[in-house]
Every structure is written in C-alpha cells, then in structure tokens.
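A.B. asks: quick check, what structure comes out for this input:
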Amino acid sequence: MEITRKNFNEQFDNITKDLKKSCFASFDAEFTAIIAGECFKHRLFDTNEERYDRIKNEVSKMIMTQVGLTFFQYDRDHDTYVATGYTFHLCPQVVGDIDQSFIFQASTLNFLCRHNFDFNKFTYEGLPYLSKAEEAKVRKMLKEGSNYLLRTLEMTDEKLLQQYCSEVAKWLATSKEGTLYLDIENPLLRYIVHNEVRARFPDVLTTDSLGNSHKVLIYRDKYVEGANSAPVAILEENLMHHLLGFSQIISLLASYHKPIIGHNIFLDVVLMHNQFIGPLPKKYSTFKKNINEIFPIIFDTKHISHEMSKKLTFDEVWKSNALQDLYEFFSEGKCKKLQHGVNLIRLSTPFDVNQSYHEAGWDSYCSGYCFIRLGHWAACENIGKFRPVGPTEKLAALAHYSNKVNIIRGAVPYMNLVGDDPPSHRPDLLHLKCLNERFNIGKVSSVLAAFGSIDIKPYGSRTALIAASSHYAVNNILKQFRDSRDYRISKYSVYRHSVAGRMAIWWGGALLTGSLVIYIIHKKVNNN
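C.D. replies: The predicted structure follows:
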C-alpha cells in the first residue's frame, strides 16, 4: 500500500497494528542521488572509518524520497508468513527557520524516470519528517511562543493570516452567527491562527473542528455550553503530529525493537541517521552507537548471503548477490538446500511485480523473503535435517550475522554496529616502483588489469601502493613482475617503504652509532 499525506492519518493505526504483530520488519529506501563522485568510490584500501569520513558530508545533501517497510507476521497454525507491505512517499518541509534541503542529480532523475517514479506524489503528497535534532528545535520554537513563528512566516502566509483575522473581525461586527469555520490546510499556519485569534479577540473560543483536521472552529461566546477551548498543549501536539509525519513510524520501529532486515544497507543507515536522528557525528564510533541505540537488531541479507554462499558449490550458488537475483533464486525454488519443510510466504496485498523492482515497498518485501529462506536453511543445518522452522529458530540460527552490515569493496567485509569492526580480510598491500619513468596511474592500471580486481594509490613520484582482492592475484603479480625491467613490485613494508619508517631506521642507526662512539671514547678515557 502506498502511504502519502492523504491517507497517512487514517492508516496510522493499521501500520501500528501490523508492526506490533510482526516478528520482524524489512526495510528499503530510494534516494535523490546516485552514489557518484570521488568520495563515493569504493576502494580496497578503505577502512570503514575512512569511508564514513569521506561520505558523511556528501550524504547530508541526499534524502530518502521513498521508504519501503514490509511487516512479516507468522501464522503458526498454517506455518505461513503473511507480509504486509507499505511504500511511504517522503518530501522535505519548511518549519520556522528549519529549511530542509537536498540535491537531485540529473542521473538520478533519469534512473527514477526509467523506473516510473511518481514525482507528483513526492512533491505534492510526500510525508513530512523531522530528525530528533529538528524536533527538539521546533519544540523550543513553540515554547518561545507564536511571536517567534510569526517572524518566520513567508509573505504569502503572513497575508493569509491577516486575511483570516480580518474575516473574524468582520464576522464579529456584522454577523449574528454563533460559529465561524476557517479552512486552513497548512498545519503551522493553522496553529498560528489559533493563537493569533485568541490574542486579538479574547472573548472568542477556538477549537479544531471534529471530523475535519483542516478547519478551525470559532465560537462567538467563549462560555458557550458544551464547547471547550482547545488547550495550547493539545494544539502543539496536533501540530507536531503533522510536522513529524513519517518520523513517527521510525519512532514506532524503535519502540517495538523488532529486528530490521535490509539488503546492502550501509548507505541506508547513514542516511537514516542524518534524516531521522540528526547530523552525522564526526566520530564513526558515535554514529554506530547512535544507530544501535535506535535499532538494536539489524540484519543485512547481502552480508548473510555472501557468507552462506561459501557453503555451496559453483553449480548450486545464486547468480549474484544483487537483491533481484537472490530473490528469484529462492522464489523460483532453485535452492537445493530448501526442498522440504519450507514455509509459504504470501503478501496480504499483491504488488505489481513486473514494474516493482527499485520500488521501495517491493524491494523491502524481497529482502524479508530472502531473509526467511536464508534463516530456514541456516536453522535446518543446525538441526541436522530439513523440517518446518518457526521465526524464533530462524532468528537464532542467523544471530551470528546480527548487526553486521555489508561493505562493498573495502578493506574489511562488514561494519559491526555493536563492537569493533573485523580485521582486514584482504591480502597485504604491494609496493610498486617505476624503474625507468615517473609513475603513471593509467599506464600501471592497464598493465595490472589482467590480474583481476585491484586498486592503485600513488605513493610518490615513482612509487605506488597496490591493493588486490585476493591472495591469488597478489601471488600472480609478484611472480609475473619478479624480473621486470620496468617495475619493481614487492610486499609493502612500512619500515622499508614509508618515509616515517625509513626515518625511524636512519635515526635508530644514527643513535646506535653515536652511542657506540661515546662508549668507545668513554672507555679510552677511563683506561688512560
């Protein structure tokens, strides 16, 4: 189901119930920018901290435009999972002096157009949101009173405010009607009108109209029987409900502590922090801590599938770890490990599968589907036989992979949200020295292209460091260039090849030599 401004309020209780009944929730997002540019290049040299430091400023310019959530409920009587999927459309907002901004790349526009992205739903119907930091700022604005908000109104809204107040004044002076309705769609302006009318016309009573959240109901008689002026605290909470929008769903996910499932979600969790928690912290460790406090259990099916694929032969394994390939591998019954006792998984409301890849709701469903199948396989391996398996056993069987987020083409295989990241799983770096000319990265890259996936980093005018994806590639490079007249390639040593290492050796040698000379002189003096 698609969720926009139009149906968010009426569906909020259903979303809450579906989440509460679920055994886990799967997540996916679509962004306003495709990962491009120098800071987003994935290098085999990268530690997770280095990658985070490189992208954190650029990521702050991006937002999620679509969030998909699928809640999986287990029907024990029929050994079946029932999945309820939601696609939330999001759009930034202006509140007081908070003006949420983002970049929209032309390449992203082309990509979204190819996948039938609905820009009208984004701009006209997208749900607002506030990060925790922005929410605190708005609540502070409200405490400072409506005068502060009045100063931040745009000219158009300021004219509308004067128009509404003039309408009230005219009604009081010329009409004998006991009530007046003002239809005000903008929730912030509606809150300001309540306060301004009460300040300018102290004898009237204002409240929200029952059954229509856009209408302000004004009573001529402040003490009219059966009516009460809406308390300021209620007006504030009504306003915050509108301004928070999708952020309330994030709060629900955090409060229920359901396991969150995603596929290749490193960038998702970085954006989630920036958009719904607050500006990305300087320290990588603080970022991980903040994410884990909100979502204590996260599974990444990209990491799980990569690790579990090592248990299969070449003929048995899926075509690739891309979500579409992984989903089709399991949904088409190609996994030989899942021939018996497999749960039925059905959607409560079907998606249009032919047009749904790269649509956040559908992708979130695919992630959860793959998680169930991977969990079934892992649980049956632990048991020693293939039989029906419930969600508790699945989660226990995959607990080893909890809070480990896949890292693409980096020095380490995953980000650990609950502790130190793992040591590098890449082979040692190689050191290259050009013997006859200055270092040319294009030429060297061409020479080494035949050895598979490698990255090259300049290290001087004639030298460079080489990172390779496998020990096999490293051994082949060393063997091939053993007698080369153009390049000298050896395993990198910080003492032999770095300036600091060579300086340490030089100073150590100089210190040792100096000490020996002093010792000899001292000995001669004593003998004399």
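A.B. asks: use CA for all of it now, contacts and neighbours both
C.D. replies: Noted.
A.B. asks: how near is the nearest residue to Pro296 once chain neighbours are set aside to Ile249?
C.D. replies: In space, and not counting its chain neighbours, Pro296 is closest to His257: 6.9 Å by Cα to Cα, 6 or more residues apart in numbering. Going from His257 to Ile249 by Cα to Cα, to the nearest Å gives 12 Å.
A.B. asks: what about the residue nearest to Pro296, neighbour count?
C.D. replies: Neighbour count of His257, defined by other Cα atoms under 10 Å: 17.
A.B. asks: for it, what are its contacts?
C.D. replies: Contacts for His257 were tallied using Cα atoms under 8 Å, 6 or more residues apart in numbering; they are Phe295, Pro296, Ile297.
A.B. asks: just the closest of those to Arg54, please.
C.D. replies: Using Cα to Cα, Phe295 comes nearest to Arg54 of the contacts of His257, at 24.0 Å.
A.B. asks: can you get me a residue count around that closest one?
C.D. replies: Around Phe295 there are 21 other residues, counting by other Cα under 10 Å.
A.B. asks: pretty sure it contacts Tyr256?
C.D. replies: No: taking contacts as Cα atoms under 8 Å, Phe295 lies outside contact range of Tyr256: 9.6 Å.
A.B. asks: one more to line up against the first:
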Amino acid sequence: MFIDLDNFEQHKQTIMDQIKHCDFLGFDLELTGIKGDYQDTFEELPFERYLKARKVSMKYNIIQFGLSIFIKSQKGYQAYPYTFYLFPQDLDDFVGLQVGAIFFNSEHGMDWNRWINKGLGYINRAQYQKLQEDYNKDFQQLDQEELKTQFEKILDDVKAADKKTIQDLIDKLEKFNKSDDKQTTIETTNGYQRKVIYTYLEAYQKNMIGESLLKGEMKITKLTNAEKQAKDDERQKFKADRFQTKTGFYQIWECILNSKKYLVGHNCFADVMFCYSHFVQCPPISWEEFKEDIARNWPPIYDTKYIIQSAQPLEKIRGKLETSTSIENLAEFIKSNMNYIQIDVELEQNLYHTAGFDAYMTGFIFINLTKDFTQQELQNQKNKLNQFKSNYSINLNSAEDIKLNQKYVIYIKLPEEDRRNLQIQKNQRQQFQKSAFDNIVNTLKQQYDLSASRTIHYKYIYIEFNQEYNLKQIQNKLSKVPEFQECQLFNEQQYEKDRREFKEKEAKLERFDKRQ
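C.D. replies: Below is the predicted model of the structure:
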C-alpha cells in the first residue's frame, strides 16, 4: 500500500498497532542520491567509509521509506507492506538530487509528482522534542490570577510611547464589555500593542476574542460560553492537526524504535545512515559514537546481504549460488531451490525498487535463509552489515569491525606537498610518486612475497603481503631506497591514526543544514 498525505491519518493507527504486535520489520529506502565525491575502494577503513556515507546522507533525501510488517501465523507469516512517500515540509529545508538516482528511479516507475505534492513531512529527534515542548506549552492552561499577573508585568514594561494608547484601548474595551454591542473595532499602531491587547483579553475578558485586520485594526467579538468553547475546540484541533502534519512520518519512526522489533534490510548500511541523519540527527564525526548510539537505542538490525555471504549454516547454499546476491536474484534462487515458507500478503504491484515491495522481499529472504538457524546462529548475525567493495564488514556491536582480508599490510606515507608553487610542485610530486612507488615496490619484491601494491589517496603507497613480516626488517630494507628517506612507514594501526586525524579534521569543517 502506498501512503502519502491523503491517506496517512486514515491508516496511521492500524500501521502502528501492526508494528507493536509484529515479529519483525523489513525495511528499504529509495533515495535521491547515493554516491560520494570519490569511488569506494577496498583500502578504505570503516571509519573512512562512514565519514563518506555521513556526508552523502546529509546531502541527499529519502524519496520512499519501505516498511513490511511480518506477523507469524499458523501457516507461516502474514506480511503488510507499505511504501511511504516522504518530502520535507519546512520551506527552509533543501532537496538534493543526483542525476543517476533520478534516471534509476524513473526507470522503475517513480511517481515524482506524488513525492513532491503528497509526500509526508518528517523531522528528526531534536526537532520533534522541541515541537512537542511548544505543543504542550500551547495547551497548558494558566488560571485567571496567573494570567492577570502576567498581563500586569507586561503592562509595567510597556514603553512610554505606547502606554497612553494601550490604556485608551483598554478603557474602550471595558466600555464595550458593558454595552449590548456584539462587535467593535479598535485601532493599534504596531504589533507590540496588538500583543498586549491579546494578553489583556486572555486575562480580563475571557468572553472576547480578537482578530487582526489590515492597517493595524483589530476586530473584537463577544462570545457566549458555547461559542467560546467551540472556538477553543477549533483552535486546539488546528494546533493538534498542525503538530501531526509537521511530525508526519516521525510518528512511525518513533513507533519502530519503541517496538524493539528487529529491522531487516538488504545491503542496508546506506539505509541505516539515511534513517539516522534524517530521523535522528546529523551523524557524529566519531564512527564509534555512531555505532554506540545505534546499538543502544535502535532495535537489532539484520542484513540479508551479510547473512548470505557470511553465515556458516548457509555455506552449502552459497556454493549453489551462480548469480549476484541482489534482492531479485536471492528471491528467485530461494523460490527455485528451497522448500520456502509461504507468506500471506496482498501486493498492489510486484515491482522491484519500489521501497515497500523491496522491504517485503527482504523479509521473505530473511525468513527463508534463517528458518533453520539456532537462536545463537541468528544472534551471531545481529548488527553486522555488508559493505560494498570493502575489505571490512561492519560490526555495530563493537568498536572493532570485521576484517575480511587477513593479508599483512603496510603503508608508506609520501611527503606532504609544498603549496608555494602549486603547478611546479604538482609536476615534481607526480614524478616523485612514480619513482618512489616503482623503486620501493621493486626493492620489496626482491625479498618479500607481495600480493598487491598501489598508491591510495594520492599520499600513501599501499602494500599487501601474502604473509606477515617484521616491520623493522622491512624498514631496514627500504632504507637503501633514496626516495624512502622522505617517507614514513606505517603499520595498519599507525596508518589508521594518521588517516583518522586528517579525515576527522576535514569533517569538522563541513556544514550541512539545520539538522546539524
């Protein structure tokens, strides 16, 4: 089912009740952009990939949030898939678009008009808390004596230029109150005077309401008790509706977090990043702080991409896979090769890359991949996420991530560039880098078993060995290479420290929007 501004209120309570009583939730996002400023590489450390994903998630937007709610039944499962269109409602917010993402989503039937015109608003955690505080203040009823005290304090602070005018207006209103007239008009000269009059009406004339007109005029109307109650009810309904509209999808998001029902995605690191940056806050610069927040405050997350690639009980199934592990391929493989569990579901359309359908298929894959897992085998997969084109998988449970490539690696840091004459320095630097790379690698090949070598980030030489060697011996060997005299030799821990200092300093200079 597609959910937008037109039908959100109609279905909201049903969806929230289903979330509270479900067994787990499949989720998937369609986004306005996904690529960073440079290509993903295997050499990137997890914190580097995180900082890049952090920047992307703040730059682009969510088009659709797919949520599929799975509830166990006697025959298997019942599923309730929803596709929420989301669009920022604050006029000061922004929308970022990437051309590739526009083409991709258009090819898969994205309704752009519905997204823009009917998309649900959403806010983050801090914005929600502030909005809720303001909303609660609006409904706090001060007693009459408190209102009078508040008004007298305002009156004491009135500027001399306004004091006589305000007193004349109050006298006129008191005279009007004693009359049989139903309505009158008064003239003010500025917004401050109107504010004082509104406060006066609340404190002393509960049977009157004011309405600002053009050119400083105010229309004052007497109300019966029934009319006053009707007006108060109308005002409260307006404020409540405005609160609901502004919070929008955040109500669903908060229900998901509070339910503690585990979230199942497919290759979902980017989805997690976008949820955090759009519904929680600007992600912290610290990778460890981000992971700690997720592990402490979110439900458990399962990534079916990580599960199919890493779970020990699925080793035989992995051996039969002849295609990529995309959602489409995995779903078709399960249907063709496994005695799969049936799911009772009503689908408006079977269209991959529609968020709700992908969320449903992700849940279908999860159910059938893990149906024979023990509790411990399932627990072993919790909060572990796949990373595309990386030597690491993500472990949200710990500061340490999962290294997939156990090769021994060293890094050689090239000298910093001299910025006094950039063009000359650029040419010299390129020549030096090529010479340093060739001579260092050729020297090491004479004695050591290398499996890979390349220049990364324009400032390091990455060298991978097939076995571990003594770093001191490597340094002694390289000391005979002239170019090495200007370089620094790092092991993996030293490289991470050096790289982290640079990248975190760079991240602190970046500015996004009011979510930060």
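A.B. asks: still on that earlier bit, what about the contacts of His257 of structure 1, which are in strands?
C.D. replies: Among those, DSSP state E puts none in strands.
A.B. asks: which of the three states applies to Leu432 of structure 1?
C.D. replies: Secondary structure assignment for Leu432 of structure 1 (DSSP: H, G, I helix; E, B strand; the rest coil): strand.
A.B. asks: could you find the closest non-adjacent residue to it?
C.D. replies: In space, and not counting its chain neighbours, Leu432 of structure 1 is closest to Ile489: 4.5 Å by Cα to Cα, 6+ apart.
A.B. asks: hang on, that neighbour in a helix?
C.D. replies: No: Ile489 of structure 1 is assigned strand when assessed by three-state DSSP, not a helix.
A.B. asks: do I have it right that it meets Leu429?
C.D. replies: No: between Ile489 of structure 1 and Leu429 there is no contact under Cα under 8 Å: 10.4 Å.
A.B. asks: the two: who's more crowded?
C.D. replies: Neighbour totals were compared for Ile489 of structure 1 and Leu429, and Ile489 leads with 23 against 18 (other Cα under 10 Å).
A.B. asks: relative to Glu225 of structure 1, how far out is that one?
C.D. replies: Going from Ile489 of structure 1 to Glu225 of structure 1 by Cα to Cα gives 91 Å.
A.B. asks: distance check, the aligned partner of Ser247 of structure 1 in structure 2 against Gln129 of structure 2.
C.D. replies: Correspondence of Ser247 of structure 1 to structure 2, assessed by TM-score structural alignment: Tyr250. Distance, Tyr250 of structure 2 to Gln129 of structure 2, by Cα to Cα: 11 Å.
A.B. asks: with neighbour numbers in mind, choose between those two.
C.D. replies: Tyr250 (21 against 12).
A.B. asks: contacting residues around the more buried one?
C.D. replies: Tyr122, Ile123, Asn124, Tyr128, Phe279.
A.B. asks: quick one: the fourth one and Thr247 touch, right?
C.D. replies: If I follow you right, that is Tyr128 of structure 2. Yes: if you go by Cα under 8 Å, Tyr128 of structure 2 and Thr247 touch, sitting 6.7 Å apart.
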